[in-house]
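Asker: Here is my input; please provide its structure:
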Amino acid sequence: MKRSVFLLLFGVLSFCQAQSDSGGEETGGDEEHVELFTTPTTKMAAATSDFGYNLFRALGSRETTSNIFLSPISVSAALTQLSMGASERAERQLFRALRYHTLQDPQLHLTLKNLLASVKTPGKGLSIAARLYLARRLRLKQDFFGLVEQQYGVRPKALQGGTKDLKEINDWVSQETGGKVQRFLTKGLPRVPGVNTMSAAYFKGKWVTRFSQNGVMENFQVDGGAPVQVSMMKQDNYPVKMGADSDLSCTIAQIQMQDDISMFIFLPDAVTSNMTLLEESLTAEFVQDLSMTLLPAKVSLTLPTLRLSYSSDLLPLLADLGLSEWLDNPDLEKISAQPTKVASLHHKAVMETAPEGNQYASATSTLSHLTYRVDRPFLYLIRDEASGALLFIGRVVNPKDLRI
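Answerer: Coordinates of the predicted model:
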């Protein structure tokens, strides 16, 4: 999906389009399609991202005016493990929701494994935990345990029952995330003979360019309410890529983080918690277009000091992704010969940013007169630029309600 973006630079609006293979020249007719994702890894990243945008929209439609926050790639990892236990018919249904049906990748599991390994390299600051927990009352097929462990390096686990399971799961998630995701579950699992799918992610963002001021308490505008005081990071002459989309009534900034990670911030022109139009526009292709279309600028940047946590059972959302029939009969024949339901899809995401960076903003006697103040509800993405994978996506309407 090609879109046009208006660039806000030096106070002047100038038109800028994503480049095509023809060098950006006018074609006069239908636009020639440009293949943006050309390798198995980038195609897999696009699929997991599009699944994430769909999941985010489903969650957003149920929680229309509240903070929401997900790590889609970790949910994809957990559901893909689950797909290994399904019949061919059920696998096809699940793959369609996961957007894998577009890939035609005979080594799909290996491609996903390699993508997960690449986004979890230490410098990127991302850790992921994804695992299946199986009810002890099921007569389980042991081959399934070995199959998942061989492919993804994590062995599904049979539950024992009672409070032991709660401690077991919380301890494992904490271990996999370096102790950063605590209290993953706060209550016991459903007492049904089914599969509990768990996914968690932690991200500690590191900027390329540091902020000189941190912890400055300033007003954050709240839709329909009084402003709240939140901690802000501030820096003059901060390098970003920037543009404004008149159709979506928002200004977009891409802020570079270390190890080829970036944050996209979509800041609506008005104070509003209803971002439906913006959320509906998001696809892997649109964001890839943005990464090639936004142009460099230096701004006086003010950004909330983000320390966010969000958890939910996402299972009901799968019906909104076309999986109503699958939820009724997931046909997990490779896990157990007994009729087996998916009992839960628990997810928790935790994210932190700090003012530090490995370089300073350029020193100049002339300050940029462009200002980008993220002081009202906004939507943001954390994206791995090398692969294009969506790591996190969130809607922030009140940062105080998302504190760890």
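Asker: okay, CA-based contacts and neighbour counts for the rest of this
Answerer: OK.
Asker: hey, which strand is longest across this protein?
Answerer: strand 225-245 (DSSP state E).
Asker: what angle do whichever helix or strand comes after that one and strand 225-245 make?
Answerer: Following strand 225-245 in sequence order, the next helix or strand is strand 250-257 (DSSP states H and E). Following axes from the mean of the first three to the mean of the last three Cα atoms, to 10 degrees, one obtains 80 degrees for the angle between strand 250-257 and strand 225-245.
Asker: Next, the second sequence, to be compared with the first:
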Amino acid sequence: MKQTTFLLVFVVLLNICWAQLESGGEEVVVEEEEHVELFTTPKTKMGAAISDFGYNLFRALASHEASANIFLSPISVSAVLTQLSMGGSEQAQRQLYRALRYHTLQDAQLHNTLKDLLTSVKTSGKGLSMAARLYMARRLRPKQDFFKVVEQQYGVRPKALLGGAKDLKEVNDWVSQQTGRKVQQFLSKPLPRTSGVNAVSSTYFKGRWVTRFSQSGTLENFQVDGGTPVQVPMMQQDNYPVKMGVDSDLRCTIAQVQMQDDISMFVFLPEDVTTNTTLLEESLTAEFVQDLSMALQPAQLSLLLPILRLSFSTDLLPLLGDLGLSEWLENPELDDISIQPAKLSSVHHKVVMEMAPEGNQYPVATLEPSHLTYRVDRPFIYLIRDEPSGALLFIGKVVNPKDLTI
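Answerer: Next up is the predicted model:
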């Protein structure tokens, strides 16, 4: 476990977060505690596996897109690759399970555990909808038993494609329907006729805060590494309740903001616009974030956040080799899927996310406003987590919010 030292006395944080400390400020170090098992139920162990897979995938994507906005929904990618694993040989399944971090679970009811978790995170109050499905190329002769077992377990039947523009409409219409019409134009061009198995995963999320923001849409400067600051719409609220801490090793300030229905957002704000985030990215694990959720301390502050409305899509297939699947990609042994040898041709992934200022509570009125300010006005990393399971729903790096569009 990574041992993290936090500066947890917030009277030393003044109007600009991190930048100014009172001359008499005192660091308080959290003493090292005896190791305890953090994930004790099948659902929390599954949540940890999905999260660790997501952090690994995020690191791989960040290494390829070092200076770009990037976003992922690990839970939907896990869902579709788990469907794929049901069609593989025992050896192929072991390889996929290792990449998905399932080898740590020791769960004979793995598919039932995942099904229950997917059902719980898609309840209406959480604001999350998801699409995950396998599409087979026309040249393959699929085995119907595979179609049946996936449908029985996950409620979605893999589909054989015909090829061409009709398939483009079929995929786009299905993803749109599954996400409440929020994810449009999932594919911009038809899948190749010569393709094999195509994994489709998409997630839409509209987060709602527990505590609302009073000001929204105010244009504020956002610092851009190596460029002129850009003006982006922000939401702001004084005396906003968060949990907070500073990691001096990672050189960032961390805030956990509560959302409705047991979801929370973690914001990792580097101390400087030019700070390299590689060390922070490498530190992210399910265990580390769970430790954070227990170590961060309550604070009230003036909170300023960019209004995030984003759409991001990519083919994740080239990244799977970075997760230890290079050999598997060459010979996936998908024996139960098709009569002919089949390979994975694409892992198309798209996320759409909106953050509204609304919440169901107003900040608690105080006689004196807080002197603490947390301005998310430079590149940052964030993640959105389901608290009961610990599952990572979204993770992203915002380099320039001016470039974000839906």
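Asker: what packs against the longest strand of structure 1?
Answerer: Contact analysis of strand 225-245 of structure 1 by 3 or more Cα pairs under 8 Å, 6 or more residues apart in numbering; DSSP states H and E lists strand 4-9, strand 213-222, strand 250-257, strand 295-304 as its packing neighbours.
Asker: just checking, what packs against the last one?
Answerer: Using 3+ Cα pairs under 8 Å, 6+ apart as the contact criterion, the elements in contact with strand 295-304 of structure 1 are strand 225-245, strand 371-373.
Asker: need the contact list for the equivalent of residue 294 of structure 1 over in structure 2.
Answerer: Using TM-score structural alignment as the criterion, the counterpart of residue 294 of structure 1 in structure 2 is residue 296. Residue 296 of structure 2 sits next to 8, 243, 244, 245, 255, 256 when contact means Cα atoms under 8 Å, 6 or more residues apart in numbering.
Asker: what do you get for residue 10 of structure 1?
Answerer: If a contact means Cα under 8 Å, 6+ apart, then residue 10 of structure 1 has 369, 370 as its contacts.
Asker: Which parts of the stretch 301-404 of structure 1 are strands?
Answerer: Under the criterion DSSP state E, counting those that start in this stretch, strands of the stretch 301-404 of structure 1 are mapped to 307-313, 341-359, 371-373, 378-384, 390-396.
Asker: hmm, back to that, post-alignment, the longest strand of structure 1 versus structure 2, mean distance?
Answerer: For strand 225-245 of structure 1, the mean deviation from structure 2 after alignment is 0.4 Å (mean Cα distance after the TM-score superposition for structure 1).
Asker: How about that strand, which residues are buried there?
Answerer: Buried residues in strand 225-245 of structure 1, defined by neighbour count with 16 or more other Cα atoms under 10 Å: 228, 230-245.
Asker: Next: stretch 394-404 of structure 2.
Answerer: Under the neighbour-count criterion of 16+ other Cα under 10 Å, stretch 394-404 of structure 2 has 394, 395, 396, 397, 398, 399, 400, 401 buried.
Asker: Can you get me a residue count around the aligned residue in structure 2 for residue 330 of structure 1?
Answerer: Residue correspondence to structure 2 (TM-score structural alignment): residue 330 of structure 1 is matched to residue 332. Other residues near residue 332 of structure 2 number 23, with proximity taken as other Cα atoms under 10 Å.
Asker: Residue 332 of structure 2 and residue 320 of structure 2: what is the separation?
Answerer: Residue 332 of structure 2 is 12 Å from residue 320 of structure 2, where distance means Cα to Cα, to the nearest Å.
Asker: do the same with residue 137 of structure 2
Answerer: As defined by Cα to Cα, residue 137 of structure 2 lies at a distance of 21 Å from residue 320 of structure 2.
Asker: Ok, residue 279 of structure 2 next?
Answerer: Between residue 279 of structure 2 and residue 320 of structure 2 the computed distance is 21 Å (Cα to Cα).
Asker: okay, the two: which has more neighbours?
Answerer: Set side by side, residue 279 of structure 2 and residue 320 show unequal neighbour counts under other Cα under 10 Å, the larger going to residue 320 at 18 against 12.
Asker: I figured the more buried one was touching residue 328, is that so?
Answerer: No. Taking Cα atoms under 8 Å as the definition, residue 320 of structure 2 is not a contact partner of residue 328, at 9.4 Å.
Asker: With adjacent residues omitted, what lies nearest to residue 335 of structure 2?
Answerer: Nearest residue to residue 335 of structure 2, sequence neighbours excluded (Cα to Cα, 6 or more residues apart in numbering): residue 88, at 5.7 Å.
Asker: So the one you found lies in a strand, does it not?
Answerer: No. Secondary structure assignment (DSSP: H, G, I helix; E, B strand; the rest coil) places residue 88 of structure 2 in coil, not in a strand.
Asker: and it, what pairs with it in structure 1?
Answerer: Under the alignment defined by TM-score structural alignment, residue 88 of structure 2 is paired with residue 86 of structure 1.
Asker: contacting residues for that match?
Answerer: 330, 331, 332, 333, 334, 335.
Asker: residues contacting the second one?
Answerer: Residue 331 of structure 1 sits next to 86, 87, 90, 339, 340 when contact means Cα under 8 Å, 6+ apart.
Asker: preserved in structure 2, out of those?
Answerer: For the contacts of residue 331 of structure 1, the contacts that persist in structure 2 are 86, 87, 90, 339, 340, with contact defined as both residues aligned by TM-score structural alignment, their matches' Cα atoms under 8 Å.
Asker: can you give me the helices in structure 1?
Answerer: Ranges of helices within structure 1 are 40-62, 72-83, 88-97, 108-119, 142-152, 163-176, 276-281, 284-293, 324-328, based on DSSP state H.
Asker: Of these, give the one that comes closest to residue 385 of structure 1.
Answerer: Relative to residue 385 of structure 1, the nearest member of the helices of structure 1 by Cα to Cα is helix 284-293, separated by 8.5 Å.
Asker: and that closest one, which residues are buried?
Answerer: Neighbour counts using 16+ other Cα under 10 Å place 284, 285, 287, 288, 289, 290, 291, 293 of helix 284-293 of structure 1 among the buried residues.
Asker: Dump those to TSV, plus distance to residue 303 of structure 1.
Answerer: Formatted as TSV, the buried residues of helix 284-293 of structure 1 follow (distance: Cα to Cα, whole Å):
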residue	distance to residue 303 of structure 1
284	25
285	26
287	21
288	23
289	24
290	21
291	20
293	22
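Asker: just those now: which is nearest residue 249 of structure 1?
Answerer: In terms of Cα to Cα, no member of the buried residues of helix 284-293 of structure 1 lies closer to residue 249 of structure 1 than residue 290, at 15.3 Å.
Asker: Next, work out how far apart the closest one and residue 98 of structure 1 are.
Answerer: Between residue 290 of structure 1 and residue 98 of structure 1 the computed distance is 23 Å (Cα to Cα).
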